[in-house]
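Novice: The sequence and its predicted three-dimensional model are supplied below.
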Amino acid sequence: MRAVVEKFSLTLSPPSLADQRSDERRLREALAETLGVAPEIPLALLRKLPEVLRAGDFKISAVVGKKEHSWKVLGVYPGEGPEPLALAIDLGSTGVVLYLVDPQRGEVLARHSFPNPQIPYGEDILTRLHLASRPEGLEEIRRTTVEGLAREIRQLVGSDLKRLFYYALCGNTTMTHFLLGLPTRWLYREPYIPAVNWLEVLRAREVGLPGPPEALIFLFPSGGSYFGGDLLAGLYYVGLHRREGLALFVDVGTNAEVVLGNRDFLLACAGAAGPALEGGILSCGMQAAPGAVERVRWEDGRFVYQTIGGERPRGICGSGAIDLLAALFLSGLLSPEGVFRPEKAPERFREIKGEPAFVLADEEETAQGRPLYLTQGEVKDLIRSKGAMFTILRVLCESLGVGFEDLEEIFIAGSFGNHIDPEAAVTIGMLPDLPRERFRPVGNAAGQGAVKFLLEGGFGELREILQKLTYLEMNVENRFMQLLTGALFLPHTDLDLFPSVKEKVARHG
């Protein structure tokens, strides 16, 4: 495995009457000895090459970048030129994460996250898609996305921008279409066809991103409208396609995306289970950031919470919402049907927006001077989301005739995966009741997959994943609706599916 961008220091034999090779051939042959193939040299660099060679007395450095089946010279310098940098980008619907990488040393030098620049056009993707249905709307979203990315990249990289020779970007299919200005109207109309799945490596300037003139960008391909490059990057990172045993990959974002498989096959599906589980539709919901409640426990007859960074609470993120639901259930303040029991602790309940609400932290405790609470309606939303998640997992396994007990590992990805407590997720019936060591939170697998690509250049592996992939359309699965009903309880109507929770509930009385 080689990094996708490398610098080579070369001492070339100068031309003579006995060696009248062209400057271009001299450089290509020298690089071919190391790369195993002669790279292409763009015209802009050919124009500079004669002067560069002679300015360095034929001692030069060359930066080369990897395409799928070839290499390309991206820069030539007399003497020792700059050490190349690369940037991995996870372009999420809600947030963007940048990873600045030193590809030659295999190190991540810096990480930077910020809200998606498209958010002013709509919190949800459907609103943005509606705007993009008009050519001028699509161009506005494209320009806003590119300008926002470029601004943050310049802020992160600073004066080293001239060293930024390679990008790897992953995002869902809609995000990459927005970035490239590709028509999106057929993405959400049956039969849901993207404009393109796999793009060849492009020049970054074609997309509008900063860097040297010949800098390259690889955009992770999609497997379809609902199987984006972000999911592909996550699978590439955890190596599901190389495992002998059976495993699940779960990425909770705007949607819940799930892949079941091993080295022989990959079966994928997606469903609308994400927003509530990320805390995104709660009145007091927020992303996982300093001040977000990420842990809630029912201990010794009281609720104990923990915030990210130890700050005063500002809101509740997805993992905190799951913990809170589990704690309410175990405390007896929430029935298996998901109905509050305020008579058991009237001091913890208020009427907010015309419905009962459980108050986790009152005004005096929070950073904004407003209470943190969960309403009855939000409880129902959370239960619907967790029920959909569990049912997706169950239908996926049933479709192959395997049980949860056959799974060696369950990878939990996304910002959600950084903070989720599998114990709480099992308690509410969101994840199957398996030995807890089988659950493996992997954080931002998509972003880490983009970093891995920069360090290894796994074009072939990505092709392999796509070839093994089959997509199961959950919307046409009658079995999904049949099984969902039972999952709309805490943890489920069939408690035999959750023996450890059954025992825990009995212990709590």
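Specialist: Sure thing, it's come through.
Novice: only C-alpha atoms for contact and neighbour calcs from this point on.
Specialist: Will do.
Novice: Correct me if wrong: residue 329 contacts residue 337.
Specialist: No - using Cα atoms under 8 Å, residue 329 makes no contact with residue 337, being 9.9 Å away.
Novice: Can you check which residues contact both of those two?
Specialist: residue 490 (Cα atoms under 8 Å, 6 or more residues apart in numbering).
Novice: what about the two, which has more around it?
Specialist: Neighbours per residue (other Cα atoms under 10 Å) separate residue 329 from residue 337, with residue 329 holding more: 23 against 15.
Novice: Neighbours of the nearest residue to the more buried one once chain neighbours are set aside, how many?
Specialist: Sequence neighbours aside, residue 335 is the residue nearest to residue 329 in space, at 6.4 Å (criterion: Cα to Cα, 6 or more residues apart in numbering). Neighbour count of residue 335, defined by other Cα under 10 Å: 15.
Novice: now residue 480
Specialist: 18.
Novice: and it, that one's in a helix?
Specialist: Yes - counting by DSSP: H, G, I helix; E, B strand; the rest coil, residue 480 falls inside a helix.
Novice: quick one: it and residue 396, what's the gap?
Specialist: 9 Å (Cα to Cα, to the nearest Å).
Novice: try residue 356
Specialist: 36 Å.
Novice: And for residue 437?
Specialist: Per Cα to Cα, residue 437 is found 22 Å from residue 396.
Novice: quick one, which of these two is more surrounded?
Specialist: Using other Cα under 10 Å as the criterion, residue 437 and residue 396 rank with residue 396 on top: 23 against 10.
Novice: For the residue positioned nearest the centre of the chain, what is the enclosing helix or strand?
Specialist: Of all residues in the chain, the one closest to the mean position by Cα atoms, centre = their mean is residue 446, 3.8 Å from it. Assignment of secondary structure by DSSP states H and E places residue 446 within helix 445-456.
Novice: In addition, the following structure is provided for comparison:
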Amino acid sequence: MATKPVVQEFLLSLSPPSLDDQRADEARLRQALAEKLEGREPGITLSVLRKLPALLRDSNFKIKARVAYDGRDFVVFDVLPPQDKTPLLGLGVDLGSTGVVLYLYDFLEGKTIRKHSFKNPQIPFGEDILNRLHYADRPQRRKEIHEVTLKALREETRKILSDFPEEALAYVALCGNTTMSHFFLNLETRYLYREPYIPAASWIDTLNLKELALPGHEEGFLFVFPNRGSYFGGDLLAGILAAGLHRREEISILIDVGTNAEVVLGNKEFLLATAGAAGPALEGGILACGMQAAPGAIERVRIDPETLKIELKTIGEEKPRGLCGSGVIDLLAQMFLAGLIDQRGKFLPERWPERFRTINGELAFILVPAEESATGKPIYVTQGEVKSIIRSKGAMYTILTVLCQSIGLDFKDIHRFYIAGSFGNYIDPEMAVLIGMLPDVPLERFVPLGNAAGKGTIEFLKNREAFSELKQILANLTYLEMNVRPEFMQLLTGALFLPHTDLSLFPNVARKVKLLKEH
């Protein structure tokens, strides 16, 4: 069934008034629209009431009415002559703690027409969220972060609108983690990181764009995705919306790897969520040669187990600048298959002595020599970094294991594994299984989602039922605190090997490694 967006345009031909029909212009419009809105009469803004009488008579009672849904009511926010061609646009905003992504959506065409990204301007206040929260302990400082965020969003929104008139932008849907949404709205943040970790608001009613002086229609709408507490933000709710876990009979898992690894397991009946510190190393975040998924980032690594010939693929096919998350996973898997590291992740330099070198007092494997890199410096991974990657991948696998076991499920019971984030755009599931980060299940069960949070904002704009779906998600959601699960540390120990100490959990990997050794 086709979805109905949060904003619609209707071409109406109203019956003119007469002595026999003395309804007010407003009533005439309201009743005509009720026929198209499931019998519900919409509200009408004051600006529409002011322009309606003249417009009706100038256009022979034929008009275009633009109607938005704010989660409770339909609202007529503009009326136009029938020949008017002003575009009707929405904006999806993924307000990440590091980067911000904007998606421009055309309601009339029913598609995303532009994408634009920029760095989060809050970074000077702290590289990580906790530092920013500490800085924002005073109201004036919190306001400072708020104003910097809004200023950047206004400027970048105007950039993505470019040649479109500002009044074409009718609706903005914004998601971010709980801290980001609080900074955006200048809500109290002091209690987000102090026990018992309480947000100022979980559900925020739809706002008007002019309340935050954002570009757009004078009556434009702003929806900020809700949260489920300090550590479960609107970005993850948007991801659930994009993946559609809450609509399916089958049980699936959503994995979003960022600063933390956030995981949601469930279906239309229940949703179980958790988070853990498995993100930075897997995204290349703590590697000396790590970088975000950007042009020049190594996203694919292949090492021939016999000849040790290295083949690389970079984003944008540019000269290599560093390793992004998928490249990190590939490198670890390929080094393992080529016998350059053992099951514990220990370097085996005797296998290829000329590629191992001591850098800053630590043994390192040189993936790209200095003369072949874009920076003129070698791209490498150290022994300590490999250990960190193994800890992160082990934590990821253990989080998935504990989550499934907590409700008596096995990985074979999971219909789909949705991999989100820029990480999910490039990851090779086969390599992630090889190192024991993801379970050894048929590869077709892994579905890359890309920026699930951003896609969730577009899903919201496309489907006004998203309001009720988000409430359903919140009602069905249970948060599992991983830190207090005693089995987590017990199970983690076995996952700190490649792929695991229990190879029966990874039969396909075990067969592949055995074949290579025999060969």
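Specialist: Received, thanks. Values in this document were obtained by computation on a predicted structure and should not be read as measured data.
Novice: What is the neighbour count of the aligned residue in the first structure for residue 382 of the second structure?
Specialist: Using TM-score structural alignment, the partner of residue 382 of the second structure in the first structure is residue 375. Using other Cα under 10 Å, residue 375 of the first structure has 23 other residues around it.
Novice: Please, which helix or strand holds the residue nearest to residue 375 of the first structure when sequence neighbours are not counted?
Specialist: With Cα to Cα, 6+ apart as the criterion, residue 375 of the first structure has its nearest non-adjacent residue at 4.0 Å, and that residue is residue 357. Using DSSP H and E, residue 357 of the first structure sits within strand 355-361.
Novice: Mean deviation, that strand versus the second structure?
Specialist: Compared with the second structure after fitting, strand 355-361 of the first structure has a mean deviation of 0.9 Å; criterion: mean Cα distance after the TM-score superposition for the first structure.
Novice: Can you spell out which helices and strands pack onto the helix or strand following that strand?
Specialist: Using DSSP H and E, the next helix or strand after strand 355-361 of the first structure towards the C-terminus is strand 372-375. For strand 372-375 of the first structure, the packing partners by 3 or more Cα pairs under 8 Å, 6 or more residues apart in numbering; DSSP states H and E come out as strand 355-361.
Novice: Report the aligned residue range of the second structure for the strand it packs on.
Specialist: Residue span in the second structure matched to strand 355-361 of the first structure, by TM-score structural alignment: 362-368.
Novice: Identify all contacting residues around the matching stretch.
Specialist: Contacts of stretch 362-368 of the second structure (Cα under 8 Å, 6+ apart): 320, 355-358, 378-384.
Novice: ok, now with 10 Å
Specialist: 301, 310-312, 320-323, 331, 335, 340, 347-349, 352-359, 373-374, 376-386 (Cα atoms under 10 Å, 6 or more residues apart in numbering).
Novice: Let's see which of those end up in strands.
Specialist: 301, 310-312, 322-323, 356-359, 379-382 (DSSP state E).
Novice: Turn those into JSON lines, including distance to residue 269 of the second structure.
Specialist: Shown next, in JSON lines, are those (distance: Cα to Cα, whole Å):
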{"residue": "301", "distance to residue 269 of the second structure": "40"}
{"residue": "310", "distance to residue 269 of the second structure": "47"}
{"residue": "311", "distance to residue 269 of the second structure": "46"}
{"residue": "312", "distance to residue 269 of the second structure": "44"}
{"residue": "322", "distance to residue 269 of the second structure": "43"}
{"residue": "323", "distance to residue 269 of the second structure": "40"}
{"residue": "356", "distance to residue 269 of the second structure": "52"}
{"residue": "357", "distance to residue 269 of the second structure": "54"}
{"residue": "358", "distance to residue 269 of the second structure": "54"}
{"residue": "359", "distance to residue 269 of the second structure": "53"}
{"residue": "379", "distance to residue 269 of the second structure": "47"}
{"residue": "380", "distance to residue 269 of the second structure": "46"}
{"residue": "381", "distance to residue 269 of the second structure": "44"}
{"residue": "382", "distance to residue 269 of the second structure": "45"}
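Novice: Scan those residues and report the most crowded one.
Specialist: residue 323 (33 neighbours).
Novice: mind checking what that one lines up with in the first structure?
Specialist: Structural alignment (TM-score structural alignment) places residue 323 of the second structure against residue 316 in the first structure.
Novice: same thing with residue 409 of the second structure?
Specialist: Aligned partner of residue 409 of the second structure by TM-score structural alignment: residue 402.
Novice: repeat for residue 79 of the second structure
Specialist: Match for residue 79 of the second structure (TM-score structural alignment): residue 76.
Novice: Residue 54 is in contact with its match, correct?
Specialist: No - counting by Cα atoms under 10 Å, residue 54 is not a contact partner of residue 76 of the first structure; they are 12.0 Å apart.
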